[in-house]
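Peer 1: 3D model of this:
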Amino acid sequence: MNTPLAERLRPQTLDDYISQQHLVGKNGTLTRHIQQGLIPSMILWGPPGIGKTTLANIIANMSNRPFYQLSAIASGVKDVRDVINKAKESGGLFTAKNPILFIDEIHRFSKSQQDSLLQAVEKGWVTLIGATTENPSFEVISALLSRCQVYILKEFEKTDLEALLNRAIEKDEILSKKNIKLKETNALLRLSGGDARKLLNIFELIINAEDSDKIIVTDKMVMDKVESNTVRYDKTGEQHYDIISAFIKSIRGSDPNAAVYYLARMVEGGEDVKFIARRMLILASEDIGNANPTALVIANSTFQAVSTIGYPESRIILSQCATYLACSPKSNAAYMAINNAQQLVKQTGDLSIPLNIRNAPTKLMKDIGYGEDYKYSHNYANNFAAQEFLPKEIANTPLYQPGNNARENAQREFLKQRWKDKYGY
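Peer 2: You can find the predicted model right below:
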């Protein structure tokens, strides 16, 4: 049998679907939609090999709908229109059984290709299910995104992947004939990078490489069987995550040499330029922040530039940004401030906003005290008036602590003076 193990084990019902209980569990969102027979257009967002295509197939099968599938890599506008025309012929108007159009890697569709889907989705000629490994907020046009629900598929837990391996041993018609014991799984899980399809492919490879029908799977046995090819950059595997991690940590550690080296690894591997630029944009705020506010401007300009230019020239822009960020002073004070603030909100709930800083657009609101006694800072000496802005239950709570660098040292002195003016110490 030439059918790959991952395909042989592809679940056909929600009962066989591993993980994603928030979507497909007994009270999951998609479970309810299927039971009601009303399937909204949706974007399934999650890492590779998490089961997006499988889930789309299950939805179509369980709702008894026609199913059309396109790959964004190989399909153009004409292919999309051909499918839409077929869907219109089979239904034409929105019904509970209108066809499902599944588009894999929808983030690779151009704006014009995504535009070609709008009318069909809006009119209900098709129910669109798009699958993407990229943040749809960046990669799917807003007009299409507004017509779809976005469902996030979470990464597999170790227990999920081990359950998948055990299912393969017990239920696959080929593997079940062998005496297979899973003694160790760390190597398998590490090599798969959390990708279920890759995990099953590797597992099948090592099992088929054994002459005996009695097989004990160990980490050493796995590493011996799998070709050592980790120098190659795999955009969807472990190397993808390891190298971007090394890249970010090199910049955070102020090492431009290591940063540009790992950048070169990604460039040579054909990594998406927007993925690299987006990570630097996050780092510019999370790890540099107010120590050098210009870093965020540079990173944002880099993202815009490489989105327009692409390879090969964008490598120069990425290098400029990476080396600039690596050589910038570092501070995570802004990052820690929002973490502290969110934790405080979770602990204290929706506290009442002080009356003096509430908005008072109507006479009634003014009459009951909204905005009363508010002090407009610019009307006072040094553009500062002592007043409390936090709810009384958490008044005088410091959340932002400036970092130890030239810019934030100045901020610290400024805030110390304002604190003294406000609280007297």
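
Peer 1: CA atoms for contacts and neighbours, from now on please.
Peer 2: Fine.

Peer 1: what's the distance between Ile317 and Lys249?
Peer 2: 20 Å (C-alpha to C-alpha, to the nearest Å).

Peer 1: thinking Asp234 is in contact with Asp242, fair?
Peer 2: No. Under the criterion of C-alpha atoms under 8 Å, Asp234 is not in contact with Asp242, lying 10.2 Å apart.

Peer 1: which of the two has more neighbours?
Peer 2: Using other C-alpha atoms under 10 Å, the more surrounded residue of Asp234 and Asp242 is Asp234, with 17 against 12.

Peer 1: so that one, which of the three states?
Peer 2: coil (DSSP: H, G, I helix; E, B strand; the rest coil).

Peer 1: report the contact partners of it.
Peer 2: His240, Gly269 (C-alpha atoms under 8 Å, 6 or more residues apart in numbering).

Peer 1: show me which helix runs longest in this structure.
Peer 2: helix 406-423 (DSSP state H).

Peer 1: got the buried residues for that one?
Peer 2: By neighbour count on 16 or more other C-alpha atoms under 10 Å, the buried set for helix 406-423 is Glu408, Gln411, Arg412, Arg418.

Peer 1: farthest-separated two in these?
Peer 2: Glu408 and Arg418 (14.9 Å; C-alpha to C-alpha).

Peer 1: give the contact list for the spatially most central residue of the chain.
Peer 2: Among the residues of the chain, the one closest to the centroid is Asn135, at 5.1 Å (C-alpha atoms, centre = their mean). Residues in contact with Asn135, defined by C-alpha under 8 Å, 6+ apart, are Trp45.

Peer 1: following up with a second sequence; could you model it the same way so I can compare the two?
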Amino acid sequence: MQNEPLAFRMRPRNLNEVIGQQHIIGKNTALYKMVQKGYVPSMLLYGEPGTGKTSIAYAIAGSTNLPFFPLNATIAGKKDVEQIVSEARLTGKVLLFLDEIHRFNKLQQDTLLPHVENGSIILIGATTENPFHDVNPAIRSRCGEIFQLKRLTPEEVVELLNRAIVDEERGLGKYAIEISDEQLKNIAIASNGDARKALTLLESVFYASEEIDGKVKVEDRIIEQLSKRIGVYGDKGGSHFYNLLSALQKSVRGSDVNASLYYLAHLLETGDLVAVCRRLLVMAYEDIGLANPHVGAHVYAATEAAKALGLPEARIPLANAVIEMCLSEKSNSAYKALDAAIEAIHEGKTGDIPMHLRDAHYAGAKTLGHVGYQYPHDFPIGTFGGWVNQQYLPDNLQDAEFYRPVIAGEEKRMATIYEKLKTLKNKNP
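Peer 2: Modelled structure (predicted):
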């Protein structure tokens, strides 16, 4: 057993040994009470690595008398599924834990689904990806609950580490370890709420530390060396990666410089520079927009520089871009106006293009009535340039107004011009 990783050995054996996720499996939850009474519903467990999906499944199995079969969908085949189906037919009911459930193919699902539906197989599926995006609807519909797990708090991780240190049977309890509360806290913080990483780091620290006078003495420098990059998580294209992109954009939109830099740092550590640059460029026009039109050009220059430089130097222009966007005036009026126009078209609010706006660059255009257009540049108006009061929208939409200016930054000046032109138009319809 000692050859197995500490994180594996310390898996909870029943519900009472689960640390964290009390909103799902705490003693006052419906799930805890059902399992204690011997009833286990099919369910999906969704959360980041190390939050306890596998631990909860094993704890539920340890709290029931059901035959338990763990499978990983990345390596399981149709034969594995058929064996479990055969076991279910023999015993009447089995508990199947299916890790990485979103990777199950259609053939495997078709073999499994009828038995989940009739209750002979109780399915506990685990996934790091959003089940509403990546789990087949047929599986979702047969799972009564979708539980979203949270990262463990530093206090919960410290509790787990202390349990591993004193456990003589499964943990490190048979060794004399000299480690301080502060050092345990540092390990917990470095693990970033990931129980598996915390236990793995503790085990690595234990074996990297020197034994002096029969005691394993843990030093701060060992923890610091082994902690680098341990908190980084977010596969390219995975749900967590898109959550990070979403958090970055919402933090910039909310003008929180520190949160924005935190999420940018996390994204850059995943290595997908192109996706980050694309999102930053979208943000420049979606969230800053007309309030500061120069930002779009600045962010484009920064993202092009970042792609030319590559990581780690790419972080320098991107940091500039993110901070500038955070502290810039903001407006979403431009794309909102366009969306309003698109919605009007989808609702059937269309009409004929006025005759004087139609193409007249060919012989015969006058015969078709494509006449009457007035060239605005021939009608100067103050320092604005040229403007003439003529109809541009179709007859049935000539009073439509899609643009609603935001009084912020540079758009405040644009809004003044917009309102002035509306006034002139209304005076001389």
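
Peer 1: relative to Ala321 of the second structure, how far out is Leu268 of the second structure?
Peer 2: For Leu268 of the second structure, the distance to Ala321 of the second structure - C-alpha to C-alpha - is 14 Å.

Peer 1: looking at these two, which is more packed in?
Peer 2: Ala321 (22 against 19).

Peer 1: just the helices in the stretch 1-150 of the second structure please.
Peer 2: With DSSP state H, counting those that start in this stretch, the ranges of helices along the stretch 1-150 of the second structure come out as 6-9, 22-25, 30-36, 53-62, 78-91, 106-117, 131-134, 137-142.

Peer 1: point out the most buried one among those helices.
Peer 2: For these, the largest average neighbour count (mean count of other C-alpha atoms under 10 Å) is found in helix 53-62, namely a mean of 23.

Peer 1: not counting that helix itself, show me its contacts.
Peer 2: By C-alpha under 8 Å, 6+ apart, helix 53-62 of the second structure touches 11-15, 17-18, 35, 45-47, 68, 95, 97, 99, 124, 126, 149.

Peer 1: what are the ranges of the strands in the second structure?
Peer 2: 43-46, 68-72, 94-99, 121-127, 145-148, 177-178, 210-212, 215-217, 380-381, 385-386 (DSSP state E).

Peer 1: now those strands in a markdown table, with distance to Lys336 of the second structure and mean neighbour count?
Peer 2: Putting these into a markdown table (distance: least, C-alpha to C-alpha, whole Å; neighbours: other C-alpha atoms under 10 Å) gives the following:
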| stretch | distance to Lys336 of the second structure | mean neighbour count |
| --- | --- | --- |
| strand 43-46 | 34 | 24 |
| strand 68-72 | 45 | 17 |
| strand 94-99 | 42 | 25 |
| strand 121-127 | 36 | 26 |
| strand 145-148 | 33 | 17 |
| strand 177-178 | 61 | 16 |
| strand 210-212 | 63 | 13 |
| strand 215-217 | 61 | 17 |
| strand 380-381 | 29 | 12 |
| strand 385-386 | 27 | 12 |
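
Peer 1: select, out of those strands, the one closest to His298 of the second structure.
Peer 2: Of the strands of the second structure, nearest to His298 of the second structure by C-alpha to C-alpha is strand 385-386, at 27.2 Å.

Peer 1: which strands or helices does the closest one pack on?
Peer 2: Here strand 385-386 of the second structure touches no other helix or strand, going by 3 or more C-alpha pairs under 8 Å, 6 or more residues apart in numbering; DSSP states H and E.

Peer 1: in the first structure, point out the residues matching it.
Peer 2: Strand 385-386 of the second structure corresponds to no residue of the first structure when matched by TM-score structural alignment.

Peer 1: related to what we said a few turns ago, what lines up with the residue nearest to the centre of the first structure in the second structure?
Peer 2: So, by TM-score structural alignment, Asn135 of the first structure is matched to Asn130.

Peer 1: again, but for Glu105 of the first structure
Peer 2: Match for Glu105 of the first structure (TM-score structural alignment): Glu100.

Peer 1: leaving out chain neighbours, which residue sits closest to its match?
Peer 2: In this structure, Glu100 of the second structure finds its nearest non-sequential neighbour in Thr127, 4.8 Å apart by C-alpha to C-alpha, 6 or more residues apart in numbering.

Peer 1: swap in Tyr285 of the second structure?
Peer 2: Gly296 (6.1 Å).

Peer 1: count the neighbours of the one you found for me.
Peer 2: 22.

Peer 1: same question, Tyr380 of the first structure
Peer 2: 11.

Peer 1: how close does it get to Asp213 of the first structure?
Peer 2: In terms of C-alpha to C-alpha, Tyr380 of the first structure sits 85 Å off from Asp213 of the first structure.

Peer 1: go on, Leu145 of the first structure?
Peer 2: Where Asp213 of the first structure is concerned, Leu145 of the first structure sits at a distance of 51 Å (C-alpha to C-alpha).

Peer 1: and for Asp242 of the first structure?
Peer 2: Taking C-alpha to C-alpha, one finds Asp242 of the first structure at 35 Å from Asp213 of the first structure.
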